[in-house]
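Trainee: for reference, the sequence and a predicted model appear below.
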Amino acid sequence: MVRRFRGEFDQKVDGKGRVSIPASFRRVLEAGDPQFTQGLSPELVIVYGDHRRKYLECYTMDAIAEVDDKIDALPRGSMERKMLQRLFHGQSFPTSVDETGRIVLPAKLRNKIELDDAAFFIAAGDTFQIWKPDTYQSEEAARTDEWLDDLPEDFDPLIYLDQAKEG
């Protein structure tokens, strides 16, 4: 069974761009890194993407391998493959969690999402996202609230699970 990221956390970012990965997230990164053994640091890939993406998406090694396999299945030379390679291979940053449970976010990534002294981490199943807290509240949380507000008061979103196709 694949471990999933769960929860949301506010984390401090120091002047060098170091930020602690929540402990529960570190366990998922360890489980999702085939090379991980006790005493080593789990690896991950941070996809920062194009100018429209206002957050950093962090993938376990298993999750990014799944994305890579799907990209590799596309016809070589196709525009779709070229664009996905650019977004997931070119606009990404491989890194590892240090012995204190932190990663270093380079200035380029911090500047892209306008991150300063605080970061908001939110789980997204087999990935997690790092946001500037204000951006998350004004854009993503507002979008969720708007979606919920458009539903009837007694609506249960779990009904969508019955519509999911089994793989």
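Mentor: Cool, got the structure.
Trainee: all contacts plus neighbour counts: C-alpha atoms, from now on.
Mentor: Will do.
Trainee: now for the lengthiest helix in the chain, which elements pack on it?
Mentor: Secondary structure of the chain per DSSP state H: the longest helix is helix 61-72. On a contact count with 3 or more Cα pairs under 8 Å, 6 or more residues apart in numbering; DSSP states H and E, helix 61-72 meets strand 43-47, helix 79-85.
Trainee: distance check, residue 45 against residue 51.
Mentor: Plainly put, residue 45 is 18 Å away from residue 51 if you go by Cα to Cα, to the nearest Å.
Trainee: more neighbours, the two?
Mentor: residue 45 (21 against 8; other Cα atoms under 10 Å).
Trainee: not counting sequence-adjacent ones, nearest residue to the more buried one?
Mentor: Closest residue to residue 45 apart from its sequence neighbours, by Cα to Cα, 6 or more residues apart in numbering: residue 94 at 4.3 Å.
Trainee: for the helix or strand where that neighbour lies, buried residues please.
Mentor: Under the criterion of DSSP states H and E, residue 94 resides in strand 92-96. Using 16 or more other Cα atoms under 10 Å as the test for burial, strand 92-96 gives 92, 93, 95, 96.
Trainee: among the residues you listed, which two are most distant?
Mentor: Within the buried residues of strand 92-96, 92 and 96 form the most distant pair, 13.2 Å apart (Cα to Cα).
Trainee: dropping in the other structure now:
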Amino acid sequence: MARRFRGESQHKVDTKGRVSIPALFRRVLEAGDPDYTEGLNPNLVIVYGDHRRNYLECYTIEAIDEVDEQIAKLPRGSVERRMLERLFNGQSFPTSVDETGRLVLPAKLRQKIGLEKEAFFMATGDTFQIWNPETFEEVEMARTEAWLDDQPDDFDPLTLLSGVSGAGE
């Protein structure tokens, strides 16, 4: 099983759009890039998506290859395949980590999510997200808190995995 992204952190963004990637995230990017060797910079793909997406989703090469394989199984010419190709292939930015462990985010991507001086990194398993910190607090934290507030007081999130194939085996 591939390594997973874990944790969250906040980092400064300079005027050229450079932002440090958390060190643990860099290790996962290295492990998820089949072409990576010591001394090279790991590659990744940033999916920025449609107008409703207010964050950048960063995929290891292995993770985006899995998405591409699933899209390729859809019937050629189908609306679903064309839309997914547009969202994941067209509205994406292949890049690599620089020598100092940073990403250089183009102005178009920074403007899309309102990223200025700070970037918030959130691990999401086989991907990680980059958010404007204020947007994350206002949108995602509020969504998570509202969802948790709808659960019983003794709610244990692990109970959601009880019906998942392979869980608890």
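Mentor: Received it, and whenever you're ready, just let me know what you need. In this text the structure is predicted, and so the values were computed from the model without any measurement.
Trainee: please state their TM-score.
Mentor: These two chains, once laid on top of each other, score a TM-score of 0.98 by TM-score structural alignment, normalised by the length of structure 1; 167 aligned residues with a Cα RMSD of 0.9 Å.
Trainee: quick revisit: thought the residue nearest to residue 45 of structure 1 was touching residue 57?
Mentor: No. Residue 94 of structure 1 lies out of contact with residue 57 (Cα atoms under 8 Å); the separation is 11.6 Å.
Trainee: gap between the two ends of stretch 132-150 of structure 1?
Mentor: For stretch 132-150 of structure 1, the end-to-end distance is 26 Å (Cα to Cα).
Trainee: between residue 94 and residue 57 of structure 1, which contacts overlap?
Mentor: residue 46 (Cα atoms under 8 Å, 6 or more residues apart in numbering).
Trainee: residue 82 of structure 1: what's it in contact with?
Mentor: By Cα under 8 Å, 6+ apart, residue 82 of structure 1 has no neighbours at all.
Trainee: what kind of secondary structure is residue 27 of structure 2 in?
Mentor: Three-state call for residue 27 of structure 2 (DSSP: H, G, I helix; E, B strand; the rest coil): helix.
Trainee: oh, that last question was meant for residue 134 of structure 1, not what I typed.
Mentor: Residue 134 of structure 1 is classified as helix under three-state DSSP.
Trainee: what's the answer for residue 87 of structure 1, then?
Mentor: Assigned by three-state DSSP, the conformation of residue 87 of structure 1 is helix.
Trainee: what residues are up against the nearest residue to it once chain neighbours are set aside?
Mentor: Nearest non-adjacent residue to residue 87 of structure 1, counting by Cα to Cα, 6+ apart: residue 49, 5.2 Å away. Applying Cα under 8 Å, 6+ apart, we find residue 49 of structure 1 in contact with 56, 87, 88, 91, 92.
Trainee: for the fourth one, which non-adjacent residue is spatially closest?
Mentor: Nearest residue to residue 91 of structure 1, sequence neighbours excluded (Cα to Cα, 6+ apart): residue 49, at 5.1 Å.
Trainee: max-length strand in structure 1?
Mentor: Counting by DSSP state E, the longest strand found in structure 1 is strand 118-124.
Trainee: quick revisit: can you lay out the contacts of residue 49 of structure 1 as a markdown table showing distance to residue 140 of structure 1?
Mentor: Shown next, in a markdown table, are the contacts of residue 49 of structure 1 (distance: Cα to Cα, whole Å):
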| residue | distance to residue 140 of structure 1 |
| --- | --- |
| 56 | 13 |
| 87 | 21 |
| 88 | 22 |
| 91 | 22 |
| 92 | 22 |
